[in-house]
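> Build the 3D model from these lines:
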Amino acid sequence: MEKKPCSNSLAVKTSHVLPPDTNTHGTLFGGKLMAHIDDVAAIAAVRHARKPVVTASTDSVDFLAPVKEGDSICVEAFVTWTHNTSMEVFVKAVTEELITGDRKVCTTAFLTFVAVDDNGRPIPVPDVYPETELEKLLHKDAPKRAEQRKERRKNSKELAAKFGTNYPWHHENNV
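Reported below is the predicted structural model:
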């Protein structure tokens, strides 16, 4: 497979934040922003792989600035790193107060996607290469983030095994 530049996968979505998108504080629901993030990141991953993808993980999403009703939210994503069947996607969300033009980064996140075949089995993806300084920085640090994800996933599996599938779990474990 031929290597592809990070920029080939760039996906951008801008939406107007309307009353149904907001909570009682008049700001965008966090879950709504997370849905935008997953949507745009998935488009970037498909653009890179040119195959169907599934979300494998989302790193922490920190809400850095509120997104108010009437503002716009612009979500940008691109593939920063690949490993066999997986792709790391960097996402930046920017809120803009449309009347004043004041813009703020409201969140950044990394998501991991896996390309899959028609049976849902992982399949190889092309390598990606950075061109800009920012892309190079993200690409260079990606193996460290991948190792952290691997450790977090291991811990999540251990916790899931301890809690099991019974409900209510707290009665079963005398908690």
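
> From here on, just use CA atoms for contacts and neighbour counts.
OK.

> can you count the residues close to Asn119?
6 (other Cα atoms under 10 Å).

> where's it, which helix or strand?
Following DSSP states H and E, one finds Asn119 outside all helices and strands.

> Also Lys92?
Using DSSP H and E, the element containing Lys92 is strand 86-97.

> next up, for comparison:
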Amino acid sequence: MSEYRHVVRKWVKPEDLNQHGALFGGRLLQWVDEEAAIVAVTQLGTVDVVTRHMSAIDFSARADRGDLLELEYRVFAFGRTSITLSCRVENAVTGAEVLTLERIVFVAVDREGLPLAHGRTEATVGTERLRARIG
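Sure, this is the predicted structure:
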């Protein structure tokens, strides 16, 4: 499989903080899941995907107000109806790894929410698969 890498950056703002003044873990997981869904959509060429699984979640460092986080995604594997990604979150200010998810699995679904074969086997760097379904 060709090497695919998708990076997005998030800035930790006051509204993202928990009662201890650090980034709220739920907010980070929201960012991770949302961007992972975007990766899955562009790779599979359909907006009809659902999160099926996330591997163990272990926050290894904190992020504070003003920190810039880099969320890096890689395609791990394509299944018949699924795509498996990995995600590593690093604090660009401190260089510390904040979170790593070894596996995030998305499944393509039909109108009834049942798994649907997608036919993809290789990663793409663009959004052409998504545009192809419209055209």
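
> Quick one: list the elements packing against the strand holding Lys92 of the first structure.
Counting contacts by 3 or more Cα pairs under 8 Å, 6 or more residues apart in numbering; DSSP states H and E, strand 86-97 of the first structure packs against helix 30-49, strand 72-83, strand 102-115.

> Format the ones you listed as TSV; extra columns: distance to Ala160 of the first structure.
Formatted as TSV, these follow (distance: least, Cα to Cα, whole Å):
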stretch	distance to Ala160 of the first structure
helix 30-49	23
strand 72-83	26
strand 102-115	20
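
> for these, which one ends up most surrounded?
Highest mean neighbour count among these (mean count of other Cα atoms under 10 Å): strand 72-83, with a mean of 25.

> List the buried residues in stretch 59-73 of the first structure.
Residues of stretch 59-73 of the first structure classed as buried: 61, 66-73 (neighbour count, 16 or more other Cα atoms under 10 Å).

> Quick check: the farthest pair among those?
Val61 and Gly70 (22.5 Å; Cα to Cα).

> Pro124 of the first structure belongs to a strand, doesn't it?
No. Assessed with DSSP: H, G, I helix; E, B strand; the rest coil, Pro124 of the first structure is coil; it does not lie in a strand.

> what do we get in the second structure for it?
Aligned by TM-score structural alignment, Pro124 of the first structure pairs with Ala117 of the second structure.

> Which residue, other than its chain neighbours, is closest to that match?
Nearest residue to Ala117 of the second structure, sequence neighbours excluded (Cα to Cα, 6 or more residues apart in numbering): Thr81, at 4.3 Å.
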